[in-house]
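Novice: turn this into a model:
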Amino acid sequence: MTGPDTLLQATGIEKSYRRGIWPTRHRFPVLRGVDLRLAPGEVVGLVGENGAGKSTLMKILVGALAPDTGTVVHAGRLGYCPQEPVVYERLTCDEYFELFGRAYGLTDQAERHARRELYEALGFTRYADTRTDRLFGGTLAKLNLGLALLADPEVLLLDEPYAGFDFDTYLKFWTQVAERREQGRAVLIISHFVTDEERFDRIVELRDGRAVPR
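Specialist: Okay, the predicted model is just below:
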């Protein structure tokens, strides 16, 4: 169970995928018993080689993918920013925020207030009425992040969230992370940037299917 010092606890997470063609088809283990704890006010970096299972673990933590074995418990809301935005191209940014606001159970007033703040904080107010099929990569990434931040979740799970950001937006992103650290939120970020290491409270590496401190 989670408590005052833990917002998310993953224990013994295992996941494998089937590879090959029958009759030589076999199971390929990706996660081999991952344990991970996120505490209030903590920003954790998740690193590892390509194919180490970082995105797989993130999907399991948020509930988008079931583990073969293991448990995940968390306190409060989860906010999730997937590596690749999954959007319906006919909706505008405003319509997306409205949709997610209702899914989170926000009042209309709270959703509109949070939406305005995120537009300003991430610098894409002028795209409010723009359909997502007309957004460039960096602006689509801002919407992807904004939807994860909308409900001010207690636990924020971000899979390479700043891919496509210019340097100014990259700095704005870290301002948002710093604010959530001060508010006692927990943030887990998949990152490949060595220069980001000093921004994390600690770094966890996925190695040989397990989470090890670095």
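Novice: drop to CA atoms for contacts and neighbour counts, all remaining ones
Specialist: Will do.
Novice: buried stuff in stretch 105-114?
Specialist: Neighbour-count burial for stretch 105-114 flags L106, E111, R112, A114 (criterion: 16 or more other CA atoms under 10 Å).
Novice: got the contact list for the third one?
Specialist: It refers to R112. Shown in contact with R112 (CA atoms under 8 Å, 6 or more residues apart in numbering): E98.
Novice: now it: how far from G53?
Specialist: Remark: distance between R112 and G53 (CA to CA, to the nearest Å) = 36 Å.
Novice: could you also give me the structure for this second sequence? I'd like to compare it with the first:
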Amino acid sequence: MKVTGLHHAYGRRHVLRGIDLDLGPGRLVGIVGENGAGKSTLLRILSGELRPDRGTVRHQGRFGYCPQDVILNDALTVRQHLRFFQSAYGLADLRHAEEIMEELHLHEYADERAGNLSGGTRQKLNLTLALMHDPHLLLLDEPYQGFDWDTYQKFWNLAGRLRTAGRCVLVVSHLAHDIERLDELWRLDGGTLHPGTAVAA
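Specialist: Below you'll find the model as predicted:
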């Protein structure tokens, strides 16, 4: 995904002031910023959910989007969510989704309604839905909120394997967690991106 000159404002409040970003294959990229800095606005634009005032977003291949606010139907079970997204993605089977569920220890909740799940388990389902079609680019907004330590470690292991497989993962958060795992770190401040430290070997 190549992002050029993104601008966006809410009324007179300019949130993004010329964002340039190049998300290439095999990269783990982080963007950090204060609450209200425009991180979620940027991800909504990258995912196509929101149109920028100016600028372009070009991408190739499949992408997955995991928003900060988990959007699930509380009346449906985990398995029913998977089948719904299987149809939406046009997938022949759920093998990839089941592998992710197994890794995140979500499989034991397959027949639970989403409304009965804890916040961390709902986030596991959110992540599974974003990954089940094997996207080339994964956009994650505060992806590990509600995770226990074990799941947090599993998340980073999964992200590392995606990078090794040539995928790109963009993690957006208000805190810079485990930055040594990242290839690139950016800070969103004043509507622009400021280079952090490239830390991964």
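Novice: using TSV, lay out the buried residues of stretch 105-114 of the first structure together with secondary structure.
Specialist: Formatted as TSV, those follow (DSSP: H, G, I helix; E, B strand; the rest coil):
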residue	secondary structure
L106	coil
E111	helix
R112	helix
A114	helix
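Novice: what ranges does the second structure have for its helices?
Specialist: For the second structure, the helices defined by DSSP state H cover 39-46, 78-89, 95-104, 119-131, 149-164.
Novice: what's the closest of the buried residues of stretch 105-114 of the first structure to L65 of the first structure?
Specialist: L106 (25.3 Å; CA to CA).
Novice: which single one of the buried residues of stretch 105-114 of the first structure is nearest to V87 of the first structure?
Specialist: Ranked by distance to V87 of the first structure (CA to CA), those are led by E111 at 18.9 Å.
Novice: OK, contacts around the residue nearest the centre of the second structure?
Specialist: Nearest to the mean C-alpha position of the second structure, by CA atoms, centre = their mean, lies L140 at 1.5 Å. For L140 of the second structure, the contact set (CA under 8 Å, 6+ apart) comprises Y65, C66, P67, Q68, V169, L170, V171, V172.
Novice: any chance of the residues you listed in a markdown table, plus distance to H105 of the second structure and neighbour count?
Specialist: Listed next are the contacts of L140 of the second structure as a markdown table, based on distance: CA to CA, whole Å; neighbours: other CA atoms under 10 Å:
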| residue | distance to H105 of the second structure | neighbour count |
| --- | --- | --- |
| Y65 | 21 | 22 |
| C66 | 18 | 24 |
| P67 | 21 | 21 |
| Q68 | 21 | 18 |
| V169 | 21 | 27 |
| L170 | 23 | 22 |
| V171 | 22 | 24 |
| V172 | 24 | 27 |
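Novice: these in strands, which ones?
Specialist: Mapping these onto strands (DSSP state E) picks out Y65, C66, V169, L170, V171, V172.
Novice: in the contacts of L140 of the second structure, find the pair that's most separated.
Specialist: Among the contacts of L140 of the second structure, Q68 and V169 lie farthest apart (CA to CA), at 15.3 Å.
Novice: in a markdown table: the helices of the second structure, plus distance to P195 of the second structure.
Specialist: A markdown table is the format used below for the helices of the second structure (distance: least, CA to CA, whole Å):
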| stretch | distance to P195 of the second structure |
| --- | --- |
| helix 39-46 | 15 |
| helix 78-89 | 35 |
| helix 95-104 | 32 |
| helix 119-131 | 27 |
| helix 149-164 | 20 |
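Novice: identify the residue nearest whichever residue in the first structure pairs up with T121 of the second structure in space, chain neighbours excluded?
Specialist: Mapped onto the first structure by TM-score structural alignment, T121 of the second structure lines up with T139. Once flanking residues are discounted, T139 of the first structure sits nearest to F124: 6.9 Å by CA to CA, 6 or more residues apart in numbering.
Novice: tally of neighbours for that neighbour?
Specialist: Neighbours of F124 of the first structure under the rule other CA atoms under 10 Å: 18.
Novice: okay, it and G146 of the first structure: tell me how far apart.
Specialist: F124 of the first structure sits 10 Å away from G146 of the first structure, taking CA to CA as the criterion.
Novice: same thing with E14 of the first structure?
Specialist: In this view, E14 of the first structure and G146 of the first structure are 30 Å apart by CA to CA.
Novice: OK, contacts around L46 of the first structure?
Specialist: K54, L188, I189, I190, S191, I203, V204, E205, L206.
Novice: can you do 7 Å?
Specialist: Applying CA atoms under 7 Å, 6 or more residues apart in numbering, we find L46 of the first structure in contact with L188, I189, I190, S191, I203, V204, E205.
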